[in-house]
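Asks: My questions are about this predicted structure, shown below with the sequence.
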Amino acid sequence: MSRFVDRVTIHIAAGDGGNGCASVHREKFKPLGGPDGGNGGRGGDVRLVVDPGVHTLLDFHHRPHATAASGKQGRGSLRNGAIGEDLVLPVPDGTVVLTESGEVLADLVGPGTTFIAAEGGRGGLGNAALASKARKAPGFALLGEPGDEQDLVLELKSVADVGLLGFPSAGKSSLISVVSAAKPKIADYPFTTLAPNLGVVTAGETVFTVADVPGLIPGASDGRGLGLDFLRHIERCAVLVHVVDCATLEPGRDPLSDIDALEEELARYTPALQGEHGDLGDRPRLVVLNKVDVPEARELAELIRPDLESRGLRVFEVSAASHEGLRELSFAMAEEVERYRASLPEPEPARVVVRPHAIGDSGFTVETDPEDDEAFVVRGEKPERWVRQTAFDNDEAVGFLADRLAKLGVEEALGKAGAEPGSQVTIGGVTFDWEPSTPAGVAAVLTGRGTDARLDASDRIGAADRKAAKKARRGNLDAEGGYAGGAEEDE
């Protein structure tokens, strides 16, 4: 039996970037022909694309984990690694992408609408791309960056113009089956409809869609019944229609109290797309008094109609069994839909929005480590990315990182913040003892491949040694003070 799933949590991971290659061109009589290591390939993205052929999120319910392909490593002879293939995940029209905290990231409406849910990591540069006048034959290459990983919540909100509201067995599914070509499951027991049904209705020259909202009962906005799972499907509806069962035999129920109970649930429900589609209380309402083919139901409909009209509601007496009043109802719904569509602003072509960085923004910050007053933490997109790309088992690669940080101004900022040679500095989760390198713009020290003379053993005392010496001095002072105090007591 097929299932309708309209809310899932997925775990996605984009592909990692491939590592660059450190290679030297070699041929007969030309053993050192220069660097020829290629770049690593970029990792694949994870994309969500609206597919008209997909109507549920059931596939994500069974397979919530998705990973894109990683880029390939670069090779010699200037051969770049292959780019990782993007992973395309088809989603139904009307899917909303949220974070686990409830922040809306994207509202996917319209066939072909695409959202990049996770970006692939950049490929590392090979030593051919890193060559310069000062470093003609680099003995290192940059590592590829890891791809984005995150958990997302997907919610399906039906793209319908008209939403039918009503208690279980009020006749919503029967109404859809006679005004459209939809064939929903119909029975005379509560909660027959376990998934929203959509139907296409044509009234004159207006074509619109109608959806029912199953399982609405008092307390639905708090999770009772099935209403909390399907209230989200009315957020996009331009018109809300109350379908009232005038032939119900349940004691203590009447059409007016049914409408009041459902209106209270709508008022207590907060739509996630409220800012874009307006509050549910502002949507136009129609009231359908259903099952008037039953004599007692017709009498009840004629009795309560004046009360409903006094509230400013348009009331229609219909019968899904005899098709009475359906034509008038269809044209009334079409009129409200056309009025809503006319009120919408004309669509504008999408524009590329460029957000430049502020003038004077260095792109990083230097802060004191909260766990150690003598240590520092550098935060910023560029420094953290450069650290991820560095192979710390290669001294030349570490020296190249030091040159980049110095050129960016990190060393100068550390000096102004009070850092001393040997202080512990953390960048992107990597902690090291800071040793000032050559000033920015000065040519690097030429040494052997894979080595850097600036990283030779230093005579400076490290931060850990200085901290231990400070504790030792404090202990000696305490001991001397205690001894002096004891001598005074003896006197």
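Replies: Sure, I can see it. In this text the structure is predicted, and so the values were computed from the model without any measurement.

Asks: going forward, measure contacts and count neighbours with C-alpha atoms only.
Replies: Noted.

Asks: pretty sure residue 417 contacts residue 366?
Replies: Yes. Applying C-alpha atoms under 8 Å, one finds residue 417 in contact with residue 366, separated by 7.3 Å.

Asks: Mind checking which of the two has more residues around it?
Replies: Comparing residue 417 with residue 366 by other C-alpha atoms under 10 Å, the one with more neighbours is residue 366, at 19 against 13.

Asks: Now the helix or strand that contains the more buried one: buried residues?
Replies: Using DSSP states H and E, residue 366 falls within strand 365-368. Using 16 or more other C-alpha atoms under 10 Å as the test for burial, strand 365-368 gives 366, 368.

Asks: With stretch 13-26 instead?
Replies: For stretch 13-26, by 16+ other C-alpha under 10 Å, it's 13-24.

Asks: need those residues in TSV with secondary structure and distance to residue 410, can you?
Replies: Below are the buried residues of stretch 13-26 laid out as TSV (DSSP: H, G, I helix; E, B strand; the rest coil; distance: C-alpha to C-alpha, whole Å):
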residue	secondary structure	distance to residue 410
13	strand	31
14	coil	30
15	coil	30
16	coil	27
17	coil	26
18	coil	27
19	coil	25
20	coil	25
21	coil	28
22	coil	27
23	coil	30
24	strand	32
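
Asks: Burial check on residue 5, number of neighbours?
Replies: Residue 5 is flanked by 17 other residues according to other C-alpha under 10 Å.

Asks: which residues touch it?
Replies: 56-58, 61 (C-alpha atoms under 8 Å, 6 or more residues apart in numbering).

Asks: Residue 138 and residue 392, how far apart?
Replies: 15 Å (C-alpha to C-alpha, to the nearest Å).

Asks: Got another one to weigh against that:
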Amino acid sequence: MAIPSFVDQVTLHTFGGNGGHGCASVHREKFKPLGGPDGGNGGHGGSVILRVDPDVTTLVDYHRQSYRRATSGQPGRGDHQNGSNGEDIVLGVPDGTVVSDADTGERLADLTGPGAELVVAQGGRGGLGNAALASSARKAPGFALLGEDGLERTVTLELKVVADVGLVGYPSAGKSSLIAAISAARPKIADYPFTTLIPNLGVVVAGETTFTVADVPGLIEGASEGRGLGFDFLRHVERCAALVNVVDCATFEPGRDPVTDLAVIEAELTAHGGLEDRPRLVALNKVDVPDAAELAEIARADIEAQGYRVFAISTKTGEGLRQLTYAMADLVAQRRAALPPPAPARIVLRPEPVRGGHAKPFTVTREGDLWRVRGDKPERWVRQTDFGNPEAVGYLADRFNRLGIEDRLLELGARAGDGVAIGGTADGSGAVVFDFAPQVDVGAEILSRRGEDVRLEEPQRPAVARRRELDREYHAAREAEEHESRGARGR
């Protein structure tokens, strides 16, 4: 099946890049077997960003290719070499794109205005190398932190055309002919229903006012319930500042007349909702046909009695078009004058709020036989830990202890051997579960207290002691020889 050139709703699968792992490395140099940790940090993963591009008018690119993945960060290396960051992917979208989460339906952003952007899939942070993890208590970490996975998110992109005036009406009422007559737009025009399948935009100049007009797919009875192109049509009039009801006065379909057609259109707009505050104009089209001109004059009084301004027009001869365009311009100018002035673009920094003295960055709850610990920090720390490295596990235990998790578990009555789950769901999936063992000495080897390495606290290693003893014997022998030589010269 052929892919259409205009697409206004797509499902997009986005993947942020993974963060690079940190490096666990020790500087090696001749005669310096333990030169200190020099492992670099991993690079951050790239993000997927949606940005409004004025040159993009359709979502067809994401209909063709609906999976977009940012590059991952590179791992760190020895000699303090940090990994490079992954590159962001910037996806251009049309002005007026609404972004929603495909799983929950939550609206994430309404992107309007050139340059508006949304980070839809954040890249993962890179892990720290052992050089960054070194401290006075842990001078030579034998581990590094893992990089975090990038965010995976499926979103729905929905385009709502941004126009000042929307043309609404039955199929073949002459909306496409009207926009072609008052602007430079050249939409497809034919004498059969639903000729217009995609919105068309035209720029109209009336006096000192320049505005855009949208010609959208035709409306039929039941469109608010999805009949015909109802949803596709109604989506694109939600942003219009004013609406023009284009009524066909020359239709040959039985049971139709201008007053009835207008009532059907207004009923569908009311059923859709959210359009009650839009000012309306009524254009009685095709008055170049003799019978249509008479019908327009008969219907004018009834329509004006409902409070509408009525214009009899002909897109073929140009009759009434000038008066109609100036009336549109007046409505647009009034709407623009009523809007508040746009706020100047500026960079806003929003630091995280300072937590209160008793606030905890985690929660501990009892769920059956498990103690469940939740919180951004502990769950992130678990993702960064290499559980195949005992020293890394000891470092994680240190962090939990400093955060106060062990103390909180003891306050709630946890005992040694109880199961503790970090993160995950209620059934335990996706969580890290371990036995509670407070104040357990851990490390790369059972050599020291948690967080320390006694090998670095020893005054001398055996090899160093032997080498220094040999040095002392050598220098003592040299001094003895020199002393005997001086005594012999003195005699």
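Replies: Great, that's in hand. Computed from a prediction, not measured in an experiment: that's the story for all the values here.

Asks: and the contacts of residue 5 of the first structure, which two are the farthest apart?
Replies: Largest separation among the contacts of residue 5 of the first structure by C-alpha to C-alpha: 56 and 61, giving 9.8 Å.

Asks: Who has more neighbours out of those two?
Replies: Shown here are residue 56 of the first structure and residue 61; by other C-alpha under 10 Å, residue 56 has more neighbours (19 against 15).

Asks: and that one, what pairs with it in the second structure?
Replies: Residue pairing (TM-score structural alignment): residue 56 of the first structure is matched to residue 58 of the second structure.

Asks: quick check, its match in a helix?
Replies: No. Using DSSP: H, G, I helix; E, B strand; the rest coil, the secondary structure at residue 58 of the second structure is coil, not a helix.

Asks: got a list of what it touches?
Replies: Taking C-alpha under 8 Å, 6+ apart, we find residue 58 of the second structure in contact with 5-8, 93-94, 159.

Asks: List which of those residues are still in contact in the first structure.
Replies: Checked against the first structure using both residues aligned by TM-score structural alignment, their matches' C-alpha atoms under 8 Å, the contacts of residue 58 of the second structure keep these contacts: 6-8, 93-94, 159.

Asks: Stretch 146-165 of the first structure aligns to what range in the second structure?
Replies: The aligned range for stretch 146-165 of the first structure is 149-168, by TM-score structural alignment.

Asks: Please spell out which residues along that stretch are buried.
Replies: In stretch 149-168 of the second structure, counting by 16+ other C-alpha under 10 Å, buried: 149-168.

Asks: And stretch 129-144 of the second structure, by the same measure?
Replies: In terms of neighbour count (16+ other C-alpha under 10 Å), stretch 129-144 of the second structure has its buried residues at 129-134, 138-144.

Asks: swap in stretch 241-260 of the second structure?
Replies: Under the neighbour-count criterion of 16+ other C-alpha under 10 Å, stretch 241-260 of the second structure has 241-250, 257-259 buried.

Asks: May I see the buried residues of the host helix or strand of residue 62 of the second structure?
Replies: Using DSSP H and E, residue 62 of the second structure maps to helix 60-64. For helix 60-64 of the second structure, the neighbour count (16+ other C-alpha under 10 Å) marks 60-63 as buried.

Asks: Stretch 63-73 of the first structure too?
Replies: Quick answer for stretch 63-73 of the first structure (16+ other C-alpha under 10 Å): 67-73.

Asks: Check stretch 370-387 of the second structure too.
Replies: Going by neighbour count (16+ other C-alpha under 10 Å), the buried part of stretch 370-387 of the second structure is 370-374, 378-379, 381-382, 384-386.

Asks: corresponding residues in the first structure for it?
Replies: Against the first structure, stretch 370-387 of the second structure falls on residues 375-392 (TM-score structural alignment).

Asks: quick one: contacts of the matching stretch?
Replies: 124, 142-145, 363-369, 397-398, 401, 405, 414, 419, 423-428, 430.

Asks: Which of those residues fall within helices?
Replies: 397-398, 401, 405, 414 (DSSP state H).

Asks: ok, of the residues you listed, which come out buried?
Replies: So, by 16+ other C-alpha under 10 Å, the buried ones in these are 397-398, 401, 405, 414.

Asks: what's the closest of those residues to residue 284 of the first structure?
Replies: residue 405 (60.5 Å).

Asks: Quick check: closest non-adjacent residue to the equivalent of residue 307 of the first structure over in the second structure.
Replies: Under the alignment (TM-score structural alignment), residue 307 of the first structure maps onto residue 302 of the second structure. Nearest non-adjacent residue to residue 302 of the second structure, counting by C-alpha to C-alpha, 6 or more residues apart in numbering: residue 259, 7.4 Å away.

Asks: same deal with residue 237 of the second structure?
Replies: Closest to residue 237 of the second structure by C-alpha to C-alpha, 6+ apart is residue 166, at 5.9 Å.
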